[in-house]
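# What shape does this take:
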Amino acid sequence: MQRALRLLEAAASHADGAPAKQLAREAGIQLPTAYHLLRTLTHEDYLRRERGVFVLGGAVGRLAVGGSVQNRRSRLEETLKHWRDALGVPVYFALYREGEIDLVAIADTPYAPAVAEWANFRETGHAHALGQCLLSQLDDRARGDHLDRHPVQPVTPYSVRDRHALSERLTATGRMQPVVERQEYALGTVCAAIPITAGSTAAAMAISLPLHQEERLLPAIEQLRTGVGGLLNSLAFSISI
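So this is what the prediction gives:
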């Protein structure tokens, strides 16, 4: 693998390509071994042979994109862990993409565990803070389409009762303000979520606490809202996360 990467690095340094002997010499690899590796790299489209020289192939671009996505995911996970430790609560991140709520990542600990997904998370967006926060960011058409596919129905005795009540709640939600739900998705649990700017994609972060610690909820979500905006926005989240 290391020798193949050295060949790719050597090829990348020549915009117009280079012959096998030159690449082998620059990579410090015996010519017979270089020929074998170059054939493999060409077969996998990491290199192309054109007029006797080797140039970078399309797979190199895909490799770079994959690395970029992985880097964004790693930075997201580090951010969630930071706020988990700073606040002492589980922290969640979700996106709305392709018409569905996608719970991308969770950071929790054995001492502050995340809420168990006992009812399908995508289908019950009306009942949890993350879902309500994401739905509040959609336009009327997109929100209506979502609720047509995932009708509002009580998940617990505290859940919003119907679509009209949900619409009123979402309409009343101030822009960039926290969304709070108390025992609507899971009994004994309170949650709050904040919208996150992610280009044209609706995104949200949330925290949860046991009901008996409810007094911590609003101060913690306000601390998260105040501190996380610039940091997360700088990551340029995209639908490819």
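
# Could you use CA atoms for every contact and neighbour count after this?
Noted.

# other SSEs contacting the lengthiest helix in the chain?
Ordering each helix of the chain by length in residues (DSSP state H) puts helix 58-87 first. With contacts taken as 3 or more C-alpha pairs under 8 Å, 6 or more residues apart in numbering; DSSP states H and E, helix 58-87 sits against strand 91-97, strand 100-107, helix 217-233.

# Now L37. Nearest residue, chain neighbours left out?
Distances taken as C-alpha to C-alpha, 6 or more residues apart in numbering put A4 closest to L37, at 6.2 Å, once the chain neighbours are dropped.

# To compare with the earlier structure, here is another sequence to fold:
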Amino acid sequence: MTEASTAAARRGTGGVQSIERAFGLLETLADAGGTLGLSQLAQESGLPLPTIHRLLRTLVDLGYLRQEASRQYVLGPRLIRLGEASSHMLSVWARPHLSRLVDELGESANLAMLDGDEIVYVAQAQSRQSMRMFTEVGRRVLPHCTAVGKAIMAGMPAADVREILKRTGMPHHTDTTITDPDVFASELATAAERGYAVDEGEQEAGVRCVAVVVPDAPARLAISVSGPAGRMTDTLVDRAVPLLLEAGRALSADLR
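Now for the predicted structure:
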């Protein structure tokens, strides 16, 4: 059974099959980076070619897909509006969980997502302390130098991680930035084993961050707490991890 048909089966028998199949094709394209040919879509979805042709033609007519001169299908511009609205709602759903982390720990809390090869911050609750982090919503950074990036990539196939690192080049930001793919792979193995990732001033000197992945989310998401290294002690990190894990599970439940 393919991933798309498995997802449809999980949704039960009460839905409209053509809608389930259409969204399954959009999700297959998204998982593949936004571009696929007809034969690849057929292989990934397991649907008959006449069915795929009919669904793709409808999605193209509606602007949710576009067919290139190469005959490949790409995600269309009308999805941008849906994505922007969805991103706003994600921030709304995340806000109470992030605020609770700030109340418990006193440091800024963030929700971030892997978007292509970059990490984008989609929600934040700021610390009320005078000296705090100002990572604004919408900021984009590379994943190799952030705790949220490490938390997300620790659960990804090693080959996919290597491809991202090859494309981004792992640029150096501070004296502690990891720029060696093998060292980074070891860092991800450690993060996967203990269930959380730490950024030791690798994006910004003097800033420490701890993050966990949001499990079973519809996108690659992670929640973090960050602050000045002097306040983000090992003791605070130890306190933060179970609270972050709880927040991640709660947000995941909200997104189902």
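
# picking up where we left off before, of the helices and strands packed on helix 58-87 of structure 1, give the one that comes closest to R75 of structure 1.
Closest approach to R75 of structure 1 among these is made by helix 217-233 (9.1 Å; C-alpha to C-alpha).

# mean distance, that closest one to its aligned residues in structure 2?
Superposed on structure 2, helix 217-233 of structure 1 shows a mean distance of 2.5 Å to its aligned residues (mean C-alpha distance after the TM-score superposition for structure 1).

# Quick check: most distant residue from the centroid of structure 2.
The centre of structure 2 is farthest from one residue, P50, which by C-alpha atoms, centre = their mean lies 33.4 Å away.

# Residue in structure 1 paired with it?
In structure 1, nothing lines up with P50 of structure 2, judged by TM-score structural alignment.

# Tell me the spacing between P50 of structure 2 and P171 of structure 2.
47 Å (C-alpha to C-alpha, to the nearest Å).

# Flag every buried residue along stretch 175-194 of structure 2.
Using 16 or more other C-alpha atoms under 10 Å as the test for burial, stretch 175-194 of structure 2 gives T177, I178, T179, P181, F184, A185, E187, L188, A189, A191, A192.

# Verify the stated contact: the fourth one with T168.
In other words, P181 of structure 2. No: with contact taken as C-alpha atoms under 8 Å, P181 of structure 2 and T168 are classed as non-touching, separated by 11.4 Å.

# related to what we said a few turns ago, in CSV: the helices and strands packed on helix 58-87 of structure 1, plus mean neighbour count and distance to I196 of structure 1.
CSV is the format used below for the helices and strands packed on helix 58-87 of structure 1 (neighbours: other C-alpha atoms under 10 Å; distance: least, C-alpha to C-alpha, whole Å):
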stretch, mean neighbour count, distance to I196 of structure 1
strand 91-97, 22, 9
strand 100-107, 18, 13
helix 217-233, 16, 7
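
# Quick check: which of the ones you listed is nearest to E26 of structure 1?
helix 217-233 (41.1 Å).

# Report all helices and strands that the closest one contacts.
helix 58-87, strand 189-198, strand 201-210.

# Need the ones you listed in a markdown table (columns: mean neighbour count and distance to H128 of structure 1).
Shown next, in a markdown table, are those (neighbours: other C-alpha under 10 Å; distance: least, C-alpha to C-alpha, whole Å):
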| stretch | mean neighbour count | distance to H128 of structure 1 |
| --- | --- | --- |
| helix 58-87 | 15 | 19 |
| strand 189-198 | 24 | 7 |
| strand 201-210 | 25 | 10 |
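
# Much appreciated, bye for now.
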